[in-house]
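Engineer: Following is a predicted model, sequence given first.
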Amino acid sequence: MAVFLGYGKINWSLCMPFRRCHSRMDRYKNDIDLQFVNEHFVWYFICYELMGSFYTNQDEMSTMKKVEYYYNNLGNWTAEEWVKKNFLNNPLEIERFNTILNYIPDSTSSVLDIGCGTGIFLHFLEKQYNIQGIGVEIAESKIKYAIEKMNVNAIRGDASHLLFEDKQFDVVTALETIEHLPYGTYENALKEMERVAKHHIIVSVPYRERRIRIKCPYCECQFNPYYHLRRFEETSLRTLFEHFKVIKFHKIGLQLRNPFSKEVQKYNCQSFPEFAICPACGFYNQSKSHHPVTKPLLNQKLGKKILRLPLVPKQYRWVMALYKRV
């Protein structure tokens, strides 16, 4: 079955869980205003397979433009509030930055940070090593914050098409970045990192992540709210690059968690975070007052009791890999 919507043709046989999307969207299309990254994508679906692949007949740049709004969306937070809450006031995040900074070789004079976000790592890099690195970021709101508040060099760009010379940077970093990249962009970004790095590459990613899913209130698509598309551990990290080998792994951020928290989230997934955007229909929480909420599958009181169970050691939150050119 193929469905034509606006500018794209979708083969629904590739993504059976979303066959209900079309009929449910017809039900709401007269009552809602879907916000896409630009008007050319109105009523164009990007199908998101549950394991994390994108199925679309658009080129990879169109795919990245489609999800660009996600990276600009900070929900109801200002940029300053978002940075303080998620990074500057988060001990685990500070630990992550400090750990990675300790692996910057002493001889380093140039650094490129891919997916630099709000420029916090580059700010710490300059403060500790007096190195003015360059950041590449897709979200304009974060670039603006990086330049104006963090006083770092940041440019808007695509990780899969870096506008730099071969071996231009002593160190290339990608910190909590590559797990977000869709198929096609991911493979090209790794090649580009390898091309522009002269000596070292540093990658940090969530470690053995058990990705949670939320449910879209409109099309019922279930997806990861953070757009994490793949899972990493030591074995998969060893094979990322052809001309670089891993010389060091470092696990960061040992966490204590309730062993049943993921199951509670799975069966009670009516909560739709303010920063989330459905990759199937484009829905996001623009105004919470009039949006339908999916019926919870687990009793709220029971869920709270389960979450009060004692915390147990789980695993490290991130793993960092240091690569050296061979």
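Structural biologist: That came through, no problem. Numbers count the residues shown, from 1 in each chain.
Engineer: can we go C-alpha only for contacts and neighbour counts from here?
Structural biologist: Will do.
Engineer: starting at the chain centroid, how far to stretch 101-118?
Structural biologist: Between the centre of stretch 101-118 and the centre of its chain there are 20 Å (C-alpha atoms, centre = their mean, to the nearest Å).
Engineer: got the buried residues for it?
Structural biologist: Buried positions in stretch 101-118, judged by neighbour count with 16 or more other C-alpha atoms under 10 Å: Leu101, Ile104, Ser110, Val111, Leu112, Asp113, Ile114, Gly115, Cys116, Gly117, Thr118.
Engineer: Pull up the gap between the residue nearest to the spatial centre of the chain and Gln315, please.
Structural biologist: In the chain, the residue lying closest to the centroid (C-alpha atoms, centre = their mean) is His180, at 3.8 Å. Distance check for His180 against Gln315: by C-alpha to C-alpha, to the nearest Å, it reads 21 Å.
Engineer: what does Asn89 give?
Structural biologist: Asn89 is 22 Å from Gln315, by C-alpha to C-alpha.
Engineer: Compare the two and say which is more crowded by neighbours.
Structural biologist: Legend: neighbour count by other C-alpha atoms under 10 Å for Asn89 and Gln315, higher for Gln315 (16 against 11).
Engineer: what's the helix or strand harbouring the more buried one packed up against?
Structural biologist: Per DSSP states H and E, Gln315 falls inside strand 312-325. Judged by 3 or more C-alpha pairs under 8 Å, 6 or more residues apart in numbering; DSSP states H and E, the packing partners of strand 312-325 are strand 197-206, strand 244-257.
Engineer: this is the comparison structure:
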Amino acid sequence: MQADWRLTEIERARVADLMAMLPPQAGTAVDIGARDGFISMALADRGVSVTALDLEQPAIHDPRITCVKGDATALDFADGSFELVFCAEVLEHIPSVLLETACAELARVARRHLLIGVPYKQDLRLDRSTCSNCGKTNPPWGHVNRFDEKRLSELFAGCRIAQTSFVGQTSEVSNFLSTRLMAAAGNPYGTYGQDEPCIHCSAALATPVARTLADRCLDQSCRAGP
């Protein structure tokens, strides 16, 4: 069954944009972070022989797709195994200390093309959550890395950028004071519905309990700020 978020306007636009950037005649591809197989099946529909990889072996029941369990930081493939390495909505979740290793692995197994999709200049101070288990702060949607052109060029220094595209836009930003006030209020507007667990203790993030009057006052102070 297709996940509801796949039907949102921004998700449809994101996938369409990625598909439009596919190189012609990419005979073989690995889909890094395949999850539900939505992208893997879209690639297969375009005649690509697809290997779908995730930390847990994907359960994609499609004879055109080979499902494997694997880690982007240590890919069990020979150099240049795939004409296309497809990696979208993954690198922002990789622990920062392993990010360079993961990017080097993607480049290593790509014979010709890398197609990378990441959030652009995301303000990771927005929509933070507070873990009810350990009390520590989490970034939105488990995103621990921020990207722009310079950062991507550094991470894929041995590659030539052939095309860049952008989907959607936002004007939302935060600041030091708002971030501190929101944290003091318990980060009530965080992304608690996300699948990703706490980055500190791996517990599932739970919606905060009812807030006190003091919490609500802090919240209003934050929302009234610049």
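Structural biologist: Perfect, I can see it now. Computed from a predicted structure; not experimentally measured.
Engineer: Mind telling me the TM-score for this superposition?
Structural biologist: TM-score of the superposed chains, computed with TM-score structural alignment, normalised by the length of structure 2, equals 0.79; 214 aligned residues with a C-alpha RMSD of 3.2 Å.
Engineer: Name the residues of stretch 189-200 of structure 1 that are buried.
Structural biologist: Ala189, Leu190, Lys191, Glu192, Met193, Glu194, Arg195, Val196, Ala197, Lys198, His199, His200.
Engineer: Report the two of the residues you listed separated the most.
Structural biologist: Ala189 and His199 (17.2 Å; C-alpha to C-alpha).
Engineer: ranges for the strands of the stretch 101-250 of structure 1?
Structural biologist: Along the stretch 101-250 of structure 1, the segments classed as strands by DSSP state E, counting those that start in this stretch run 111-114, 134-137, 153-156, 169-175, 197-206, 214-215, 222-223, 244-257.
Engineer: For Gly8 of structure 1, which of these is the nearest?
Structural biologist: strand 222-223 (21.1 Å).
Engineer: ok, the buried residues of stretch 101-118 of structure 1 vs Val171 of structure 1, which is closest?
Structural biologist: Closest to Val171 of structure 1, out of all of these and judged by C-alpha to C-alpha, is Val111, at 4.9 Å.
Engineer: To which residue of structure 2 is that closest one aligned?
Structural biologist: Under the alignment by TM-score structural alignment, Val111 of structure 1 pairs with Ala29 in structure 2.
Engineer: counterpart of the residue nearest to the centre of structure 1 in structure 2?
Structural biologist: By TM-score structural alignment, His180 of structure 1 lines up with His93 in structure 2.
Engineer: Return the residues in contact with that match.
Structural biologist: By C-alpha atoms under 8 Å, 6 or more residues apart in numbering, the residues touching His93 of structure 2 are Gly142, His143, Val144, Asn145.
Engineer: Separate out the buried members of those.
Structural biologist: Gly142, His143, Val144, Asn145.
Engineer: Which pair of those spans the longest distance?
Structural biologist: Largest separation among the buried ones among the contacts of His93 of structure 2 by C-alpha to C-alpha: Gly142 and Asn145, giving 9.2 Å.
Engineer: Give me the common contacts of the two.
Structural biologist: Joint contacts of Gly142 of structure 2 and Asn145 (C-alpha under 8 Å, 6+ apart) are Glu92, His93.
Engineer: separation between the aligned residue in structure 1 for Glu149 of structure 2 and Lys144 of structure 1?
Structural biologist: By TM-score structural alignment, Glu149 of structure 2 lines up with Glu234 in structure 1. Separation of Glu234 of structure 1 from Lys144 of structure 1 (C-alpha to C-alpha): 35 Å.
Engineer: what about these two, which has more around it?
Structural biologist: Lys144 (19 against 15).
Engineer: quick revisit: hang on, the match of Val111 of structure 1 packs against Leu84?
Structural biologist: Yes. Between Ala29 of structure 2 and Leu84 there is a contact under C-alpha atoms under 8 Å: 4.6 Å.
Engineer: coming back round to it: and which of the contacts of His93 of structure 2 is nearest Ala13 of structure 2?
Structural biologist: For the contacts of His93 of structure 2, the nearest to Ala13 of structure 2 is His143 (20.5 Å; C-alpha to C-alpha).
Engineer: Look up how far Ile178 of structure 1 lies from the counterpart of His200 of structure 2 in structure 1.
Structural biologist: His200 of structure 2 maps onto Ala280 in structure 1 when the alignment is built from TM-score structural alignment. Ala280 of structure 1 sits 21 Å away from Ile178 of structure 1 when distances are taken as C-alpha to C-alpha.
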